[in-house]
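>>> okay, structure incoming, though there's no sequence with it:
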């Protein structure tokens, strides 16, 4: 399995302070300081190259915003800490449903019935462990 094959990914982000961010059509929302996990799929052309795009945006190397998560990753206060992947699997919703709620209903979930694909927790270490477990459990079915 190569990165070009794609699968499901979760971006783990840290926000050191409270910020208000305009999230495209969702409007302006308050994001409390803490750890965030955004789960998406990279099953189309280029596979996990989509994750590299998120990294470039988070590093300030790009300012193009297409998806809800782009507004969060593109904010200067946001740090992209790490990424968890499940190669070759379409388990985006299964992972997102196993994670805690986030601050914005509908975030990243405009094409499914999930409440949101953005989770939040006070600690990055705790959220990372939860995300890793959610990916393992979703892969088991």
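Done, it's in. Just so we're clear, the structure is a prediction, and the values are computed from it rather than from any experiment.

>>> CA only for contacts and neighbour counts going forward, please
OK.

>>> for the most centrally placed residue in the chain, which non-adjacent residue is spatially closest?
Nearest to the geometric centre of the chain sits residue 38, at 1.6 Å (Cα atoms, centre = their mean). Nearest non-adjacent residue to residue 38, counting by Cα to Cα, 6 or more residues apart in numbering: residue 118, 4.5 Å away.

>>> can you check residue 132 too?
Spatial nearest neighbour of residue 132, chain neighbours left out: residue 84 (6.8 Å); criterion: Cα to Cα, 6+ apart.

>>> do the same with residue 73
Spatial nearest neighbour of residue 73, excluding adjacent residues (Cα to Cα, 6+ apart): residue 58 at 4.9 Å.

>>> distance of that neighbour relative to residue 99?
According to Cα to Cα, to the nearest Å, residue 58 and residue 99 sit 22 Å apart.

>>> go on, residue 41?
16 Å.

>>> this is the other structure I want to compare:
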């Protein structure tokens, strides 16, 4: 059985950057911490997280999701991942993070009515607390 669920990547961005997010357009991003929430219920399940890590390390090039554009930036690194296994809580987590942190509008939410699935905090501790609380 495939390990499936909802995940949130904790991504460190070393310096300010302008990132082109494909059709979603360009965003000026501050240095700090980003939380990207996604779901992995299709083929491969949570192995999608390993693919995101590979892209962040420069081992992959293909961009399939908005977060891949951030992860493809040389100053970005996946520092941690929080998961909720076997539960589709993607939008609930994303909405909780938008309320607790600074939203980066219109990213990762093209297939739902959430304002975004990417949120920002200047420091890791508040971002990580919000992510862990949202995953409950």
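Sure, I can see it. This is a predicted model, so every value here is computed, not measured.

>>> and the counterpart of the residue nearest to residue 132 of the first structure in the second structure, what does it touch?
Alignment note (TM-score structural alignment): residue 84 of the first structure maps to residue 82 of the second structure. For residue 82 of the second structure, the contact set (Cα atoms under 8 Å, 6 or more residues apart in numbering) comprises 7-10, 131-132, 135.

>>> pull out the buried residues from those.
7-10, 131, 135 (16 or more other Cα atoms under 10 Å).

>>> now these in TSV, with secondary structure?
Putting these into TSV (DSSP: H, G, I helix; E, B strand; the rest coil) gives the following:
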residue	secondary structure
7	strand
8	strand
9	strand
10	strand
131	helix
135	helix
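
>>> hang on, isn't residue 17 of the first structure packed against residue 75?
No. Contact between residue 17 of the first structure and residue 75 fails when scored by Cα atoms under 8 Å: they sit 11.6 Å apart.

>>> between those two, who's got more neighbours?
Per other Cα atoms under 10 Å, whichever of residue 17 of the first structure and residue 75 has more neighbours is residue 75, with 19 against 11.

>>> counterpart of the residue nearest to residue 73 of the first structure in the second structure?
Applying TM-score structural alignment, one finds that residue 58 of the first structure aligns to residue 56 in the second structure.

>>> measure that match to residue 10 of the second structure for me?
Counting by Cα to Cα - residue 56 of the second structure and residue 10 of the second structure are separated by 12 Å.

>>> check residue 127 of the second structure too.
According to Cα to Cα, residue 127 of the second structure and residue 10 of the second structure sit 8 Å apart.

>>> overlap in contacts of the two?
33-35.

>>> the second structure: strands as residue ranges?
Residue ranges of the strands in the second structure, as given by DSSP state E, are 5-13, 17-20, 26-29, 32-40, 76-85, 102-103, 118-121.
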